[in-house]
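[1] Just to be clear, the model below is a prediction. Sequence and coordinates:
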Amino acid sequence: MAADAGTVRVDVWIWSVRLTKTRSAAASACRAGHVRVNGERVKPAHPLRPGDRVRVRNAGRERVVVVSRIIRKRVGAPVAVECYSDHSPPPPPREAVAPAGRRDRGAGRPTKRDRREMERLRGMDGGPRGGTS
């Protein structure tokens, strides 16, 4: 079955316009149900035409784009943005995203000094070290 001249596979297109990093990631996203065309979940080989609305969930963010031009080869970012019009919701503000790996001083696991102080306060002091008298 020959493909129409004005269509391209959805996984190839979302990879070509840089919505995913690799073509295999684009195909995996389609199989996992993270890609919708005109509101319907699609397989990687689904034909895509100009005017189709593509919704891609990737890396914790949802992108909603309308296809304006069909391309089959991966292109640079300036050319890629000309192939679709972006209708994505704005990303969450940076303040809403908690920074990873940062904590207040003193929060988290207690130090050895803190543990000794807690044991002393609880009355769990084992007496002098080194002996069991």
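    Nice, thanks for sending it over. Numbers count the residues shown, from 1 in each chain.
[2] alpha carbons only for contacts and neighbour counts from here, please
    Noted.
[3] which residues make contact with the longest helix seen in the chain from outside it?
    Criterion DSSP state H: the longest helix present in the chain is helix 112-122. Defining contact as C-alpha atoms under 8 Å, 6 or more residues apart in numbering, one finds that helix 112-122 is touched by residue 125.
[4] In addition, the following structure is provided for comparison:
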Amino acid sequence: MSRSTPDEKPALAAMRLDKWLWAARFYKTRALAVDDIDKGRVQVNGQVAKPSRDVRPQDTLVVRQGPVTRTVVVQALSNLRGPAPVAQALYAETAQSIAARSQAAEARRLAAEPALAIVQGRPTKRDRRDLDRTQQGWQRWSASIDDA
């Protein structure tokens, strides 16, 4: 009869999606993971999932966080949120996902800054007064009798 020591933990066959995303460091808290899952930003094996869905090794996840979409394959399960190198061992990102992320990052880097499109910006008080003086048809409305 073999006895297990307290240090030995049975291998997990499956675990909750929100807990795995938290342990793999995709989200800081499980609550944030649940919010994104509920918004349909996480898919498991091509299907929109619920936070309580079981994740197993070799499942494919598509996780969209802002403009970044990652496709990962679950390699291992963990109940604990460990350091980043341990968390990265829980999944493997697909080559297509890595290429798409780097291409999107390059496109964002090369995109024009929106603030540069504004040539002059908001008019100053002096600019506004100049506009008022130069426009002949522009008259301020007045309720005084003298204007009649």
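    Structure's in. What do you need? Bear in mind that the values here come from a model prediction, so they are computed numbers and not experimental data.
[5] so what number do they get for TM-score?
    After superposition, the two chains reach a TM-score of 0.79 (TM-score structural alignment, normalised by the length of the first structure), with 123 aligned residues with a C-alpha RMSD of 2.4 Å.
[6] Mean deviation, the longest helix of the first structure versus the second structure?
    Helix 112-122 of the first structure, aligned to the second structure and superposed, deviates on average by 1.1 Å (mean C-alpha distance after the TM-score superposition for the first structure).
[7] In the second structure, what stretch matches that helix?
    The alignment of helix 112-122 of the first structure onto the second structure (TM-score structural alignment) spans residues 125-135.
[8] same question, stretch 63-74 of the first structure
    Residues 70-81 of the second structure are where stretch 63-74 of the first structure lands, counting by TM-score structural alignment.
[9] and residue 58 of the first structure, how many neighbours?
    16 (other C-alpha atoms under 10 Å).
[10] One more: residue 128 of the second structure?
    11.
[11] Would you confirm that residue 11 of the first structure contacts residue 30?
    Yes: between residue 11 of the first structure and residue 30 there is a contact at 7.2 Å, judged by C-alpha atoms under 8 Å.
[12] Give me the common contacts of the two.
    In contact with both residue 11 of the first structure and residue 30: residue 44, using C-alpha under 8 Å, 6+ apart.
[13] Contacts only, for residue 93 of the second structure.
    Counted by C-alpha under 8 Å, 6+ apart, residue 93 of the second structure has contacts 70, 71, 72, 73.
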